[in-house]
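S.K.: One predicted model, sequence on top.
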Amino acid sequence: MTLFQYRMIFWLAFIISCFGFFSEVEQGPVLFSHFDKVMHFGVFAVLTLLFQKGFGLNWKIGLALAVIYGAAVEIIQGAFAGRQASFGDWVADILGAIAALYVLYVLNRKQVEQ
């Protein structure tokens, strides 16, 4: 894929994540305990992966932006009726970003070795 395609997919995923994080959620049956943490981890892993592939900035900048976005999500969710801020969700966000950066590191290392 081209940088442009990664960037467009990143922005699409970012907008979708905003709708997901900032819309009202109906409390239905939970698939398993801590399902929301898994979702936060996955969303931030995908966003970080797409961001790094599309913009190619230093990994520290990507991680810092993920940490800031995760904190902003939790602060804003705390202001919505029916939503609540969660330190655990923020930790899951950060771990998802770190996991994506690690995967990119391993993939880049393998490419260099070849």
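M.R.: On my side now, so go ahead.

S.K.: CA only for contacts and neighbour counts going forward, please
M.R.: Fine.

S.K.: surely Ile54 meets Val46?
M.R.: No Ile there; residue 54 is Gly. No. With contact taken as C-alpha atoms under 8 Å, Gly54 and Val46 are classed as non-touching, separated by 12.0 Å.

S.K.: The structure to be compared is supplied as follows:
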Amino acid sequence: MKPSFNFIRFIPFLFWIILVYILLTLPGKDFGSVEVDIPNLDKLVHMGLFGGVVFWFGFAWINIDRTKTRRGTVIITIVACIYGIAMEYVQKYFTTRDFSYGDMVADSLGAIIAYFVIRAITKKYQLQRAKNSY
């Protein structure tokens, strides 16, 4: 018997989507002028933000239908990549933030890495369930 859909499982995902939107549309000056000397920190942040989109969706989806986890996470990975590209255009045309192809790549890379993390978690979970069913 597969678990039924439970909206509550998706609350972290929805919270994360909203957080990403807010962080990417805030004016850059709102982040202050603290000087952090970490190369490509901006790209790492973008990877984490869009990796989080896929991770939180995958985490909720695993609990609903483990047989369709791969399809669901592939779809959300593609959607997260498109969302990252779209947000760069939002920054370009509607905010005072910078437009960056590098950020688009980082957004997509973060989403893809999170896809593989979710796949690994799913496989481990399925192996554990199979072992416990004997």
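M.R.: Now that the structure is in, tell me what you want to look at. Nothing here was measured: the structure is a model prediction, and the numbers come from that model.

S.K.: how much space is there between the closest residue to Leu49 of the second structure other than its chain neighbours and Ile76 of the second structure?
M.R.: Leaving aside its chain neighbours, Leu49 of the second structure sits nearest to Val20 (6.3 Å; criterion: C-alpha to C-alpha, 6 or more residues apart in numbering). For Val20 of the second structure, the distance to Ile76 of the second structure (C-alpha to C-alpha, to the nearest Å) stands at 15 Å.

S.K.: Between the two, point out the one with more neighbours.
M.R.: With neighbours defined as other C-alpha atoms under 10 Å, Val20 of the second structure and Ile76 compare such that Ile76 has more, 21 against 18.

S.K.: Show me what the more buried one lines up with in the first structure.
M.R.: Using TM-score structural alignment to pair residues, one finds that Ile76 of the second structure aligns to Gly62 in the first structure.

S.K.: and the aligned residue in the second structure for Leu12 of the first structure, what helix or strand is that in?
M.R.: Taking TM-score structural alignment, Leu12 of the first structure has Phe15 as its aligned residue in the second structure. Taking DSSP states H and E as the criterion, Phe15 of the second structure maps to helix 11-25.
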